[in-house]
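Participant: Here's my sequence, what's the structure:
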Amino acid sequence: MSRVVRRKHVLKEMMDDNLDLPEERQQIVRVVCSRGNNLHEVEAPEPTSENFLVSMPTKFRKNVWVKRGDLLLVNPIDEGSKVRAEICKILTQEHVKEFTKAGVWPKRFTNKRPCDNDDGIDSNACAQQDGANGDDDLMVPNLNRPQIYEDSDETEESDHDI
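Facilitator: Modelled structure (predicted):
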């Protein structure tokens, strides 16, 4: 099977998901950071548990990307000491709605942004950090490019002085 066809099937499988509830061993986790080599550090829904590593299965590699703050459904691996689970599903907003209605959604992950957790940062600081409405992620400037600010008043005055 070619790469394009494989990617098409993987994405179709993710989009045509039937929103099944998690099984008894599966766990909902949130990505803290990427550790490279298809490993991701995640936080568990219990506040007392420590972060652990999850691996991305081969079918998702180079087809689906996971970033910090994404929510995952994982299957635990019994023989793993460092890598303790494997990703089985990347959760979307529809999953969150269905799991919340069913009552299986962890209370720790009810807030979307990591700064809304109980780490001493208040919600007003998060709102100021995210902008006026907080929901408009598309308007965030690209920080990898130099910011050029033009002041039109100064250029008009310099033209008149010449």
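Participant: can we go C-alpha only for contacts and neighbour counts from here?
Facilitator: OK.
Participant: for this structure, which strand is longest?
Facilitator: When the chain is scanned for its longest strand (criterion: DSSP state E), the result is strand 27-36.
Participant: Please point out which parts of it sit buried.
Facilitator: For strand 27-36, a neighbour-count test (16 or more other Cα atoms under 10 Å) marks 27-34 as buried.
Participant: Can you report how many residues lie near W65?
Facilitator: W65: 11 surrounding residues under other Cα atoms under 10 Å.
Participant: Then it would be within a helix, right?
Facilitator: No - counting by DSSP: H, G, I helix; E, B strand; the rest coil, W65 falls outside a helix, being coil.
Participant: Tell me which stretches of the protein form helices.
Facilitator: 3-15, 93-102, 123-130, 152-161 (DSSP state H).
Participant: I'd like the structure of this one too, to check against the first:
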Amino acid sequence: MSQATKRKHVVKEVMGDYVIPTQQQQIVRVLGTPGNNLHEVETAKGERFLVSMPTKFRKNIWIKRGDFLIVDPIEEGDKVKAEISFILYKDHIRHLIKEGAWPEGFSENLQNGTSQNGHKQVDNARASSEDDVQTDDAESEPDDSDLFVNTNRINYEYSDSEEDSNEEDTEDEEERQEEEAK
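Facilitator: Sure thing, here's the model as predicted:
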């Protein structure tokens, strides 16, 4: 199987499947990535440990601080106590809340809209999951709130009016003419 085909199947699996954790699995939040395909996570009870990323996710799926994961425990690990089995996105979290499988320790972060480290999380996932049930698809308009926002880039505001740029251009030309006259 080619690398592109493998990537396509892995991404399709992660984005399309809605998984509920088993008794052994648990939901955790990513606190950081020390490197070497390891991620520091925190459980809903506040326990911190490292998890490893399986080979199928490497170079195919990216995990950032504040994301939620479903992990399988590893018995032989001292520092690395689990392996990532599933990555949770907004729709997955809404589904888990609707099913009642979401841990109470993380519900506080979702209601506030941010995690403890300040990163944006799911916006009122409980309210939006209830709204999804009540609204019809025909009436709903496209919403850009689900689009990925790169927090590593500076957001520039651009003005659409040409008048502002024309005024600035004429001022610059006048200054140049004055300097040339001197």
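Participant: Give me the TM-score for these two chains.
Facilitator: Here the superposed chains carry a TM-score of 0.71, computed using TM-score structural alignment, normalised by the length of the first structure; 140 aligned residues with a Cα RMSD of 3.2 Å.
Participant: How many residues are close by the aligned residue in the first structure for I61 of the second structure?
Facilitator: Correspondence of I61 of the second structure to the first structure, assessed by TM-score structural alignment: V64. V64 of the first structure: 13 surrounding residues under other Cα under 10 Å.
Participant: re the thing from before, want to throw the helices of the first structure into CSV with mean neighbour count and distance to E86 of the first structure?
Facilitator: Shown next, in CSV, are the helices of the first structure (neighbours: other Cα atoms under 10 Å; distance: least, Cα to Cα, whole Å):
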stretch, mean neighbour count, distance to E86 of the first structure
helix 3-15, 13, 16
helix 93-102, 13, 18
helix 123-130, 13, 31
helix 152-161, 8, 55
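Participant: how about those helices in a markdown table, adding distance to N38 of the first structure?
Facilitator: Listed next are the helices of the first structure as a markdown table, based on distance: least, Cα to Cα, whole Å:
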| stretch | distance to N38 of the first structure |
| --- | --- |
| helix 3-15 | 17 |
| helix 93-102 | 23 |
| helix 123-130 | 29 |
| helix 152-161 | 48 |
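Participant: quick one, which of these is nearest to N142 of the first structure?
Facilitator: Proximity to N142 of the first structure, assessed across the helices of the first structure by Cα to Cα, is greatest for helix 123-130 (13.9 Å).
Participant: Contacts only, for the residue sitting nearest the centre point of the second structure.
Facilitator: Centroid-nearest residue in the second structure, with Cα atoms, centre = their mean: D67, separated by 5.5 Å. By Cα atoms under 8 Å, 6 or more residues apart in numbering, the residues touching D67 of the second structure are 29-30, 87-89, 121.
Participant: Tell me the spacing between it and E173 of the second structure.
Facilitator: Remark: distance between D67 of the second structure and E173 of the second structure (Cα to Cα, to the nearest Å) = 51 Å.
Participant: cool, V30 of the second structure as well?
Facilitator: 53 Å.
Participant: same question, L147 of the second structure
Facilitator: Applying Cα to Cα, the value for L147 of the second structure to E173 of the second structure is 41 Å.
Participant: what's near enough to touch R35 of the first structure?
Facilitator: If you count contacts by Cα under 8 Å, 6+ apart, R35 of the first structure has them with E41.
Participant: Let me fix that, I meant to ask about V54 of the first structure.
Facilitator: V54 of the first structure neighbours (Cα under 8 Å, 6+ apart): 39-42, 74, 83-87.
Participant: Among those residues, which ones are in strands?
Facilitator: Reading strands off the contacts of V54 of the first structure with DSSP E, I get 39-42, 74, 83-87.
Participant: which one of the residues you listed sits closest to E13 of the first structure?
Facilitator: With Cα to Cα as the yardstick, the closest approach to E13 of the first structure among those comes from I87, at 14.4 Å.
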